[in-house]
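**Student:** sequence isn't available, so here's the structure alone:
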């Protein structure tokens, strides 16, 4: 997730202070990826260091506003125009878990797959309900672009979860076709006393 570019996109619409940025970021993404204010200000500090934003005064309550610079706008346009790379896919905990499960003795891999499948289907149902609410909200003229932004995020979550369920079904098929060889239990390293006995036996 690019918090940096998300904040630049918000600042491109006008100066804002940290808490406003956090609130608007979460409104547009449905708080799918919640931010804390400290995270926002840390990112703003880096953006200022790199010349992408500048402080733009304070309000009566002491909130420091930030505005995007021309360099920041160029960075934002480049981000929008450049495809998200897939050369280094993010770590997927579920894929790692199953990869480990099939190699560790005593793990019921089928139970792991079934448990995850139930969880993913429940998540899919939850996302679908949220999408129905978001679609209903689209009829409100006051909703603006924030409701559409949230709907796009929900669509992505739904497609991703549907793909995960299909992949889990595929994993079950793959497991049924494959009979893993028994993995011998690891042998404990011999103690000093055990090694001495072994040497005496060799003599």
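**Tutor:** Nice, thanks for sending it over. The structure presented is a predicted model; accordingly, all values stated were derived computationally and were not measured.

**Student:** all contacts plus neighbour counts: C-alpha atoms, from now on.
**Tutor:** Will do.

**Student:** buried sites along the longest helix seen in the chain?
**Tutor:** Using DSSP state H, we find that the single longest helix of the chain is helix 144-177. Within helix 144-177, the residues scored as buried using 16 or more other C-alpha atoms under 10 Å are 146-148, 150-154, 157-158, 161-162, 164-165, 168, 171-172.

**Student:** and what of stretch 103-121?
**Tutor:** Residues of stretch 103-121 classed as buried: 109, 110, 113, 116, 117, 120 (neighbour count, 16+ other C-alpha under 10 Å).

**Student:** in space, what's closest to the fifth one - neighbours in sequence excluded?
**Tutor:** Spelled out, it's residue 117. Closest residue in space to residue 117, ignoring its immediate chain neighbours: residue 165 at 6.1 Å, by C-alpha to C-alpha, 6 or more residues apart in numbering.

**Student:** adding another structure so you can compare the two:
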């Protein structure tokens, strides 16, 4: 997620200071990705350095307002019209955990998957309750539509995660069965009657 570009997009509407930007961002995303106000001001300083925002004076309480520059508007327009790149997918802690779990001896991969599935199911239930509550509420402003879209994204991604966990469990079980089938047993190791090896033993 690009905090820089999100803040620029908000500043296109009107000049704001750091605390306002944080509040606007969290209101539109349902506080799904909380921002530290220090992070906001650090980002604003970088945007100002890069010529994408500029100071717009102070308010009565002494807050420094920022407004987007023409270069900043161009940056925002490019962001909205350019697809999000998938060439470098973000690090997925769960995928990394399972990749290591299947390669580290002594880890009960099935238990790891089951615990995660339970947690993901609980999260999905919470998201679904929020969706129902939103659907039951009276029609409100566009900010609620923004939060609803974020909530839809969370629901879809969690459903996909649960399906992926089911897939992982099936793959792990199949791999265990195949490994057990390929492992020679004491009976398999002994030459079968009529085999060349058994005939050689009998000659001896």
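**Tutor:** That came through, no problem. The structure presented is a predicted model; accordingly, all values stated were derived computationally and were not measured.

**Student:** and the residue nearest to residue 117 of structure 1? What does it align with in structure 2?
**Tutor:** With TM-score structural alignment defining the correspondence, residue 165 of structure 1 maps onto residue 162 in structure 2.

**Student:** now swap in residue 12 of structure 1 and tell me
**Tutor:** For residue 12 of structure 1, the residue aligned by TM-score structural alignment is residue 12.

**Student:** its match against residue 73, yeah?
**Tutor:** Yes - using C-alpha atoms under 8 Å, residue 12 of structure 2 is in contact with residue 73, at 7.0 Å.

**Student:** picking up where we left off before, reformat the buried residues of stretch 103-121 of structure 1 as JSON lines; add secondary structure and distance to residue 37 of structure 1.
**Tutor:** Supplementary listing: the buried residues of stretch 103-121 of structure 1 in JSON lines, determined by DSSP: H, G, I helix; E, B strand; the rest coil; distance: C-alpha to C-alpha, whole Å:
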{"residue": "109", "secondary structure": "helix", "distance to residue 37 of structure 1": "40"}
{"residue": "110", "secondary structure": "helix", "distance to residue 37 of structure 1": "42"}
{"residue": "113", "secondary structure": "helix", "distance to residue 37 of structure 1": "37"}
{"residue": "116", "secondary structure": "helix", "distance to residue 37 of structure 1": "33"}
{"residue": "117", "secondary structure": "helix", "distance to residue 37 of structure 1": "35"}
{"residue": "120", "secondary structure": "helix", "distance to residue 37 of structure 1": "30"}
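
**Student:** following element in sequence after the longest helix of structure 1, please.
**Tutor:** Downstream of helix 144-177 of structure 1, the next assigned helix or strand under DSSP states H and E is helix 192-202.

**Student:** how much space separates residue 26 of structure 2 from residue 152 of structure 2?
**Tutor:** Applying C-alpha to C-alpha, to the nearest Å, the value for residue 26 of structure 2 to residue 152 of structure 2 is 16 Å.

**Student:** residue 58 of structure 2 too?
**Tutor:** 38 Å.

**Student:** what of residue 175 of structure 2?
**Tutor:** Remark: distance between residue 175 of structure 2 and residue 152 of structure 2 (C-alpha to C-alpha) = 34 Å.

**Student:** same thing with residue 111 of structure 2?
**Tutor:** Remark: distance between residue 111 of structure 2 and residue 152 of structure 2 (C-alpha to C-alpha) = 29 Å.

**Student:** repeat for residue 105 of structure 2
**Tutor:** Distance from residue 105 of structure 2 to residue 152 of structure 2, counting by C-alpha to C-alpha: 38 Å.

**Student:** what is the neighbour count of residue 15 of structure 2?
**Tutor:** Using other C-alpha atoms under 10 Å, the number of residues around residue 15 of structure 2 comes to 19.

**Student:** pretty sure it contacts residue 57?
**Tutor:** No - the pair residue 15 of structure 2 / residue 57 is not scored as a contact, 9.4 Å apart, by C-alpha under 8 Å.

**Student:** so where does residue 31 of structure 2 fall, helix or strand?
**Tutor:** For residue 31 of structure 2, there is no enclosing helix or strand under DSSP H and E.

**Student:** look up the closest residue to it, ignoring the ones flanking it.
**Tutor:** Counting by C-alpha to C-alpha, 6+ apart, the nearest residue to residue 31 of structure 2 once its immediate chain neighbours are dropped is residue 25, at 7.7 Å.

**Student:** so that neighbour: helix, strand or coil?
**Tutor:** helix (DSSP: H, G, I helix; E, B strand; the rest coil).

**Student:** can you tell me which residues contact it?
**Tutor:** By C-alpha atoms under 8 Å, 6 or more residues apart in numbering, the contact set of residue 25 of structure 2 is 6, 7, 10, 31.

**Student:** how near is it to residue 167 of structure 2?
**Tutor:** Using C-alpha to C-alpha, residue 25 of structure 2 is found at 36 Å from residue 167 of structure 2.
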